[in-house]
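Predicted model and sequence follow; I will ask about them next.
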Amino acid sequence: MKKLYIIIILTFVALNTWAQTTVKGKIFDAITKEPLAGASIFVENSNEGTHSNSMGAFNFTTHFTIEKVQVAFAGYQSVTVTLTGKELSIALSPTSNRIQEVVVTASREVQLRREAPIAISKISSKQIEETKPTIINELINKVPGVIMTNLTNEQHMMAIRQPMTTSPYFLYMEDGIPIRPVGVFNHNALLEMNMYSLNSVEVIKGPSSSLYGSEANGGAVNFITLKPSAIPTVRIGIQRDNFGYVRTQFSGGSYVNQNLGFVASGFVAQQRNSWLTYSDYNKYGFNLRTDYRINDRSKLILAGSIDKYRTEMTGSVDSSGFYNRKYQSNNEFTFRNVNALRIRLTHEFEINKNSELVTSLYIRNNDIEQLPSYAIKKDLNNPTIAHGQHNDNAFKSIGFVSQNSTKLKFLNSKLITGLSYDYSPNTYWASYVSITRDTKTGFYPSAVEHPDSVLANYKANIANLGAYFQYEFSPVQRLKIVLGGRYDNIRYNFDNYLPSTAFTGAPDSKNSFDSFTPKVGLTYNFNPDLGAYANYSRGFCPPSVNQLYSGVKVPSLQPSKFDNYEIGGWATVLKKWLYVDFSFYQMNGFNEVVSYRLVDNSTESRNSGKTLHRGIEYSLNFTPNNQLSFRFGGSNVVHQYVNYEVSSTLNYNGKEMPQAPHFIANAEITYRPSFLKGFRVATEWQRISSYFLDNGNTQRYNDRTLFGLKGVSTMNFRAGYNLKGIEIFGNLMNVSNELYANNATLGAFGKSFTPASPRTLTIGLTYQFRGRQNQ
């Protein structure tokens, strides 16, 4: 009898084992091929399944006899995959109508957009891939309420809840690490970015100093770079336009084994004989990242980038040259030369299933040498001469950011704490350049440097210690409250190597700036497709080293502070075809540093007292089917001086700030016909309304362009066809060949313009090799 029982048991075990099905594979992004961690893999109509790990891999066994599994991940189209008996390689495609579903910048870690009580926009890998940008502003300007102004040859300035400005109110980051230290802001800092290394871009609008520290006031832009791909991937490409721009580029990588992966990307670009004279430039960039999994709980990431840039700096164009389309540079000697190196080592450690510690160590080495066209000052007493300078601004940094995230059972809460330190010695020198001027043409035919006439020569050791926390909890279902704050201590140790009689004659000094920046926010999700948020946040920004010391005798600038009040929401409606997002905000600025133009056409930094920044930002994405999608983003804003007294007899109280358009919009419609798989065509519209050019609001940039609208109104057209990894594409920018200015200013000698490119056609070819995939 016992033998019979044993036989029955063994038979049952054998049959049960025989009936089991093992499912294993990896899941990754269909565009970037990066592994997707946390994707759901499950048997249809059952509770059996699993989630992908940090490498995108999964493995589970089921007692069901199955032929297919379902795969889902937030922000991606769900798929059903047929089992083949082999390891699966599953590519998920990003959705078009919910591209902002997952973000990382709101809390320095991955979270759902609907849980973040801030205005944040995401440019996805799909948008980057289809835009095929020549310069970064072609991406950034898709974000509602944002203007990244092209000042030629990738030089730029920004407007996020601010006028178009060169002031240090925007924080630029690469994978959450600022690309520059506090106090050494440069409005052209995004020159140092490799577009071909990008996975996505996230933009926080409004102060985020409570998490990222000073300078994150108008907004913070986080460039998230590529990770090693789940399958071997290599991509190469070339593109050129009809005005002498050529760029070749590559990227490639994979996991070598289950523990080690790498990705590399780079490009070489050059501009020759453009529509604008004296505007040739060269740019090179290379990024390398290696991921190494030490064990199931620990991972190392080593990433680095090198960027080199040199450009001729054409001067602005006067009214005659602009309106007659005679884009003649006023000089042939100005230049900018940039060398940038960044390296970081990140350790991700899972302390337990509820707690994670991420620590990044980094170094930077940056140098900008230039003889800038914007620094040319006309002599008020002698019209045949002008004055300029040759300068070099360099820094070397070492620092770290360490953050712990712990989930707590109490009120379904999470506590994030962090500590950061940055030490950046900054050196600056400048020598005088005498310039001759042709009074008939306004051209500067020659310049002579005087090395013995030193205008500035100093060193400032910058130290920034920051500590922050963020506590999230849910007192009731659907409601999440976020409390946060950060303390920053910033010290400048300034050593001047020149006497007090020099152009920069500020005495040796030690300046310290301390600030606590709080944040309070909440989100309420009525359902998974409808939510609202509100927040209060404070921003803080000390004057930069250059603003504080260069060209002055005694430092006088005070730190700027901003109080931001905001409400917003989002909804997905019409069978999830339509996604809408909006925010109302009012930001009050105190001691905001503004650029005041002097009679010789030069500028100096001054505190303005009190300013007001108020507006509404809104966006919608409409995707009725897989063939058609429509995107619109816009903002209506007011930027105003509340209290700005220049002297006892002059104030600008109640005046609008210069270069502050009331309306900004960007819209795009894309068609991907089902009858021609791999083909896409898109039309984009960029709109910037007119704006004042001076503090007194006496003159405007008010030209009429497309559709009779005043300011900027231009159309762009993009098309591409991808067949078996080979893609040919074309971008036609400024389709109607509008005459408009990317930037207009008013000086002592009249208006000057940075003209936008005339109609420009860029064509390109890319080839992508990738390993086997099931979807």
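Sure, I can see it. Residues are numbered from 1 along each chain as shown.

switch to C-alpha atoms for all contacts and neighbour counts from now on
OK.

who touches Lys377 in this structure?
Lys377 is in contact with Ala386, His387, Gly388, Asp600, Asn601, Ser602, counting by Cα atoms under 8 Å, 6 or more residues apart in numbering.

Out of the residues you listed, name the ones that lie in strands.
If you go by DSSP state E, the contacts of Lys377 have Ala386, His387, Gly388 in strands.

which non-adjacent residue is nearest the residue nearest the centre of the chain?
Nearest to the mean C-alpha position of the chain, by Cα atoms, centre = their mean, lies Val221 at 3.4 Å. Spatially, and ignoring its direct neighbours in sequence, Val221 is nearest to Val203 (4.6 Å; Cα to Cα, 6 or more residues apart in numbering).

And Val102, by the same measure?
With Cα to Cα, 6+ apart as the criterion, Val102 has its nearest non-adjacent residue at 4.6 Å, and that residue is Leu112.

Pick the one among the ones in strands among the contacts of Lys377 closest to Tyr278.
Gly388 (17.9 Å; Cα to Cα).

contacting residues around the nearest residue to Ile179 once chain neighbours are set aside?
Spatial nearest neighbour of Ile179, chain neighbours left out: Met173 (5.3 Å); criterion: Cα to Cα, 6+ apart. Taking Cα under 8 Å, 6+ apart as the criterion, Met173 is in contact with Ile179, Ala220, Val221, Asn222, Phe223.

ok, second structure coming up, stack it against the first:
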Amino acid sequence: MKSRFSPACSGVVLLAVAGSAFAEHTTLDGMTVTATRSSQSALEQPVSIGYKKSDEIKLDNAATQKELLNSISGVRITQTGSSIGHMTSIRLPSNTGPYYLFLQDSIPVQSSGFFNHNGLAYTNFSSAGSVEVMKGAGTALYGSDAVAATINVLSVPAFEDEGFKASAETGSDGFRRYGVTGGVEINDHSNVSTTISHAESDGWRDHTEYDRQEFAVKYVNDINDDNTIKLGLTVNKTVAEMAGSLIGEDAFKHDTESVGNVEDAIASGIDIERKFDFARFNMEWNHVLTDNIELNSIAYIRSNRNRYIATWENNLPQNDSEENTVGLLLKANMDFGRVRNISGVDFEFTRSSREYTQLFDFVPSGFGSAVAAGTIYDYDVNYRAFAPYSRVEIQLSDKFKLGAGLRYDINSFEYTNNLADGQYAASSYSRASSDNDPTFNHLSPKLDLAYQMSATQTMYARYANGFRIPQASRLYSLRTNNIDFSLDEEITDTFEIGYKWQSDRHEFSGAIYYLVIDDTIVRRENGAGDRYYVNGNETTHKGIELSLASKLTDELTSKVAFSYSKHEFKDDDDFGDNEQSQAPNDVANVRLIYSPKAVMGLTAMVEWEHVGSSWMDDDNTKKYDGYDVGNIKVRYDVTKQLSLHARINNITDELYAESATISYGSERYTPGAPRQAFVGFDYKL
């Protein structure tokens, strides 16, 4: 049993901090940048956007992606067995598919053809200044993968205030985190800022130790009133041990901290780890051409590497994939009073490689086929993306605004197989031939109408067509069941109506959506239990998202996020009209934030997280009941230089599952973390 802070010790720590603590009251700030890559009031935008600003993020002090995002309406991030790995559920069931576009400072962190469902690990999420989630199909600025949501992790502003801040934190299960953030003014028109952090943990489960570093540096130069140059370098690196699934409900309830179904492999010496490496350099030029026209260009080079043992496959193959990318984003903002136009073009070229290796001879004891030791896949792919787009907004009257957008995407793959074509040994793995070079073209129309009921209220209706191309791994990492099958892109249609209201003390947002995905790429299993992918029929996704932030008093703020959704197959060959698995109908997050005037500098928050029941498989044979978890977080600004913070996650020590599925003929659980406590400080140097 791993050592953790005891509940009594955790409570004493929080009470000690709360007894002399304080923080700024949470404020409501409705400016976002994701929809158009320029700052705009969320109230004015005919799209559902959830966001968190710096004061709330400081209180959360997130160590995982879900701590940063799960308080936003309709957002559910689940952590996987590697602690830093994750899956995303926004307007879709929890899944590993490329339905989400992940951005760091409005620039994609990965290419569409090489989606990694752990992509938020490529962002500097634990040192974020703010975060925005644009739900539903993206605006005309975004193409493939921006189907269900676009998540934009934004850095601390380049020059918030001069000087540097050091931070340190410790907590349960050997958690330690250290960092330095700050900036200096070079002269009257330029500055530089940097963020450095290191986090490590022994892990609360066996074999879940991890180590992570984040680094970012930014340079901003306001050359004159018409020209600004920004340079940025972002680097992060993660090494995380991976635990497996707990097989069966009894193991989930009574052997929660065990490594699960990979115990024998670890004992045999297999290095079961997940390693993420990310680096990006970007240069941005903003130029005011005339009083009505502003030009923006972003050039970037990026490197991604993803190494892991595929613990979800019984034969535990090893993956090593790498992508090196150059990209260019060009955009023009044209504002002519009642008519506004945003037009641009995106370019990207990615050179990738993948090696998939069987480290030992595998003979199945149940499901799956035998796999001989050796290299299963070894291939290279060149990927090119080109997409012009345009969006027009017309102010029809003082109350009505009409918006329309078009985007045309061209995505092409050029594949080279470095091994013999066809079946690998006697296994179900198969290698595609080198003449498989598909191109996917798609025109995405968008249309919206906004009705400004008053200066503080807006209603809107929106239609957005979207798509997502197959990943390179789906095109070229084949199985014998679909060696001659070529996947088509998925086509999506999103219909949405929404209402927004902002006042000095309240901010409300509500949206009702209906999403149809045609030619859904679905997973099948052959007679031996091996998985492969084909285009299926339609899936439908419908729901409601509600969020309300209120300053109840000068000392008390509440934040409520709620969503209800239903996700179904439609005439599927295997699943008929069943509900999809891993899709809780109801998800809620409630926060009460208290900043007493009697104790200047203190902010304390209690939080309730609710996740409803969900099917464990697409055959709808069994449901997981869901869970409720409570958290407490406190921050105290002792002086202008020194701040203390503390938090207890899962205060009732609830036993719950991040994911609960039926796969390979057995129930599989990924347990959520037990009660954990953390304390730390920030000190301005």
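Looks like it arrived, so ask away. All figures in this text were calculated on a predicted structure; none of them were measured in a lab.

before we move on, back to that, and for the residue nearest to Val102 of structure 1, the neighbour number?
14 (other Cα atoms under 10 Å).

Name the SS class of the corresponding residue of structure 2 for Lys353 of structure 1, please.
Matched to structure 2 by TM-score structural alignment, Lys353 of structure 1 sits across from Asp291. Taken by DSSP: H, G, I helix; E, B strand; the rest coil, the conformation at Asp291 of structure 2 corresponds to coil.

quick one on the thing from earlier: return the residues in contact with the aligned residue in structure 2 for the residue nearest to Val102 of structure 1.
Residue pairing (TM-score structural alignment): Leu112 of structure 1 is matched to Ser41 of structure 2. Contacts of Ser41 of structure 2 were listed using Cα under 8 Å, 6+ apart, and they are Gly30, Met31, Thr32.

Can you tell me which of these are buried?
Neighbour-count burial (16 or more other Cα atoms under 10 Å) is assigned, among the contacts of Ser41 of structure 2, to Gly30, Thr32.

Which of the contacts of Ser41 of structure 2 are conserved in structure 1?
Mapping these onto structure 1 (both residues aligned by TM-score structural alignment, their matches' Cα atoms under 8 Å) leaves Gly30, Met31, Thr32 still in contact.

any idea how far Asn333 of structure 2 is from the first one?
According to Cα to Cα, to the nearest Å, Gly30 of structure 2 stands 21 Å off from Asn333 of structure 2.

How about the second one?
Applying Cα to Cα, the value for Met31 of structure 2 to Asn333 of structure 2 is 18 Å.

now swap in Ala450 of structure 2 and tell me
Counting by Cα to Cα - Ala450 of structure 2 and Asn333 of structure 2 are separated by 20 Å.

what about the two, which has more around it?
Ala450 (23 against 19).

now what about the strand or helix carrying that one, what contacts it?
According to DSSP states H and E, Ala450 of structure 2 maps onto strand 439-454. Strand 439-454 of structure 2 is contacted from outside by 46, 139-140, 398-413, 458-467, 469, 489, using Cα under 8 Å, 6+ apart.

hmm, try it at 7 Å
Where contact means Cα atoms under 7 Å, 6 or more residues apart in numbering, the residues beyond strand 439-454 of structure 2 that reach it are 46, 399-413, 458-466, 469.

picking that back up, just to check, the residue nearest to Val221 of structure 1 is in contact with Ala119?
No - here Val203 of structure 1 lies out of contact with Ala119, judged by Cα atoms under 7 Å, at a distance of 8.4 Å.

Buried residues, the helix ranked longest in structure 1. List them.
Assignment by DSSP state H gives helix 2-19 as the longest helix of structure 1. Within helix 2-19 of structure 1, no residue counts as buried by 16+ other Cα under 10 Å.

Which is the succeeding secondary structure element to it?
Using DSSP H and E, the helix or strand that follows helix 2-19 of structure 1 towards the C-terminus is strand 21-29.

Which positions in structure 2 sit opposite that next one in the alignment?
Counting by TM-score structural alignment, strand 21-29 of structure 1 sits on no residues of structure 2.

From the contact counts, what lies against the next helix or strand after that strand?
Downstream of strand 21-29 of structure 1, the next assigned helix or strand under DSSP H and E is strand 40-42. Packed against strand 40-42 of structure 1 by the contact rule (3 or more Cα pairs under 7 Å, 6 or more residues apart in numbering; DSSP states H and E) you find strand 49-51, strand 68-72.

Strand 40-42 of structure 1 maps to which residues in structure 2?
Under TM-score structural alignment, there's no match for strand 40-42 of structure 1.

what does Lys132 of structure 1 align to in structure 2?
Match for Lys132 of structure 1 (TM-score structural alignment): Asn61.

Its match - how many residues pack around it?
By the measure other Cα under 10 Å, the count of residues near Asn61 of structure 2 is 21.

That one: what's its closest spatial neighbour, skipping adjacent residues?
Using Cα to Cα, 6+ apart, the closest residue to Asn61 of structure 2 is Ser126 (7.3 Å).

Return the distance of that neighbour relative to Ala149 of structure 2.
From Ser126 of structure 2 to Ala149 of structure 2 the distance is 20 Å (Cα to Cα).

If you count surrounding residues, which of these two has more?
Just comparing Ser126 of structure 2 and Ala149: by other Cα under 10 Å the higher neighbour count belongs to Ala149, 25 against 22.
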